[in-house]
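S.K.: just coords:
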């Protein structure tokens, strides 16, 4: 038994551990990890807010403090839910931006630009209009997988265009900030022209 255990440990140390280490250093894995770390503070605060919004007491409690807390949370539920809705309730937006910003560093790209492109990509595919209003159904946990995909896609497309110098170049006299804005036009158009038709096709097929 001890010999079998020793062999198992040896296999883990020689084969599985190096493989796990290599996977852990893969750029997509580290970017996804960093994206979740970026969103973590908002998720933690949102979780604490839930405890305050929904007090951990039975409705039929006789303790005065607990009854006052319960009544306060009922009377002001909408106001109390607002911070939660804009922290935990939109955590997927933070994840999408965080993943793209981290992945952009691997490609030596501007993190802020990559984050904004990712945010636009996510809204394009996961925030459809319903009765003239944007649906937020996928802004919480439901849209995490979509956020991961669009963050990677938008950043890789941005990197591809940058690598092949597919951009709008302005004369040197133009201020750097204005020039950067025009450089991003091509990635923005490329994302819209690829993701939006694909999204419309999927919606038409799946309803």
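M.R.: Looks like it arrived, so ask away. Keep in mind that what you see is a predicted model, and the values were worked out from it rather than measured.

S.K.: Going by C-alpha atoms from here, please, whenever you check contacts or count neighbours.
M.R.: Will do.

S.K.: which element follows the helix or strand where residue 8 lies toward the C-terminus?
M.R.: Residue 8 belongs to helix 2-11 when assigned by DSSP states H and E. Sequence-wise, the next helix or strand downstream of helix 2-11 (DSSP H and E) is helix 17-24.

S.K.: Measure how that next one sits relative to helix 2-11, angle-wise.
M.R.: 30 degrees (axes from the mean of the first three to the mean of the last three Cα atoms, to 10 degrees).

S.K.: here's the one I want to compare it with:
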């Protein structure tokens, strides 16, 4: 355990991993604004909305309300997407760059502006392929890996040059804003020149015949056709042979989070640099696909939100199940008070009070249920979603949305998803009950020894 915690602590304190984690988190105001606008459309105003299914009849598109809403209301909410969800990759690049600049005490504005320029230099953002999907550019989720790398590499070059002192220094009487601008000229030029090599090499490769006809014409297409396509095929594929890799990937990823939490390390924060680019991308793609194609959209079976609505009920370790088990089966007065205090936060997916109050961290009594609960619930949610019982995620929701309600909102009030969330909550309680009873016996033994 000492060695494990030492390694995990080093990973968790790595400045680049922290920048990825916090950079993704910094985009939430932008992305949630787009997600809310899309969800309003999906629930009320488009012909494939929840409301359309209730009042629209056999052909909602011909219902007077949805004809009116499609002309006057839905376009308003749809207009928000290009400035929010469709800028995911660009926003991630800027967010990571800002975190790195703040961490290194370098001017954040200059760093962010240079990173923005580097992102645009890398090549065409619009697809020209005849088999392009509904997303027409790489500013959004499909460019997220390039955006993440740009947010790491551009500030790295810029900051190193600034710290070497290769800057234009202005006299003290010059206004600070002007001084910072001049100081960024040389580091910015070198950084942007380094990024300009990428499209230049693609161009030379195409003109000299080094790149085969039909191969990727820019770094965005290259990443999509290789890394991103591979990861999405492994963890989010639609074919039958992708079921097992997707299930195992989701289960073992979630288990890594609970093991980290048990060791006293914030599992979701440490693993966010992996989760956000893969399963977070699935969230964005599903939301945009459903917004454009409705019930005909091809959706990924498991997304980052899927864990929220099925596995992380009350937080990592499905600790809302533990709180409920404590409320009904616990005999320890200290645990009773902790359960009472933790109930309200737990309903909104915040579980630090129960994790550090019981405590669960390094507590062998609760090791087994805490580590296995969310992986097991992941498997239940994944399988029921894959077979079509539970509807797939089509709306992004805040991670603090209470269980069951979250499943309803994320899947456009799909009955199967709601039932699946209820099943998962019940299973989590069943998992914890034997260990609450074991804790009662340990408490009785302690009282007997004291007596």
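M.R.: Yep, it's here. A quick note: this is a predicted structure, and the numbers were derived from the prediction, not measured.

S.K.: just to revisit the earlier point, check which helices and strands the helix holding residue 8 of structure 1 is in contact with.
M.R.: On a contact count with 3 or more Cα pairs under 8 Å, 6 or more residues apart in numbering; DSSP states H and E, helix 2-11 of structure 1 meets no helix or strand.

S.K.: Aligned to residue 93 of structure 1, what sits in structure 2?
M.R.: Under the alignment by TM-score structural alignment, residue 93 of structure 1 pairs with residue 90 in structure 2.

S.K.: That match contacts residue 137, correct?
M.R.: No - Residue 90 of structure 2 is not in contact with residue 137 according to Cα atoms under 8 Å; the separation is 11.2 Å.

S.K.: I'd like to know how far residue 92 of structure 2 sits from residue 190 of structure 2.
M.R.: 22 Å (Cα to Cα, to the nearest Å).

S.K.: what does residue 61 of structure 2 give?
M.R.: 55 Å.

S.K.: do residue 115 of structure 2 as well
M.R.: In terms of Cα to Cα, residue 115 of structure 2 sits 12 Å off from residue 190 of structure 2.

S.K.: Looking at the two, which is more packed in?
M.R.: More neighbours surround residue 115 than the other of residue 115 of structure 2 and residue 190, with 31 against 15 (other Cα atoms under 10 Å).

S.K.: pull the longest helix from structure 1.
M.R.: Secondary structure of structure 1 read by DSSP state H shows that its longest helix is helix 27-53.

S.K.: in the helix holding residue 8 of structure 1, what counts as buried?
M.R.: Using 16 or more other Cα atoms under 10 Å as the burial criterion, none of the residues of helix 2-11 of structure 1 qualify.

S.K.: elements contacting the strand or helix carrying residue 340 of structure 2?
M.R.: The secondary structure element spanning residue 340 of structure 2 is helix 333-347 (assigned by DSSP H and E). Applying 3+ Cα pairs under 8 Å, 6+ apart, we find helix 333-347 of structure 2 packed against helix 319-329, helix 352-357.

S.K.: so what corresponds to residue 32 of structure 1 in structure 2?
M.R.: Mapped onto structure 2 by TM-score structural alignment, residue 32 of structure 1 lines up with residue 20.

S.K.: ok, residue 201 of structure 2 - how many residues close by?
M.R.: With neighbours defined by other Cα under 10 Å, the count for residue 201 of structure 2 comes to 12.

S.K.: Just tell me the aligned range of the helix holding residue 340 of structure 2 in structure 1.
M.R.: Aligned using TM-score structural alignment, helix 333-347 of structure 2 spans no residues in structure 1.

S.K.: Report the buried residues of that helix.
M.R.: So, applying 16+ other Cα under 10 Å, buried residues of helix 333-347 of structure 2: 335, 336, 338, 339, 342, 343, 345, 346, 347.

S.K.: Could you do stretch 116-133 of structure 2 as well?
M.R.: 116, 117, 118, 119, 121, 122, 123, 124, 125, 127.

S.K.: Can you tell me which of the residues you listed end up in strands?
M.R.: Among the buried residues of stretch 116-133 of structure 2, no member is found in strands (DSSP state E).
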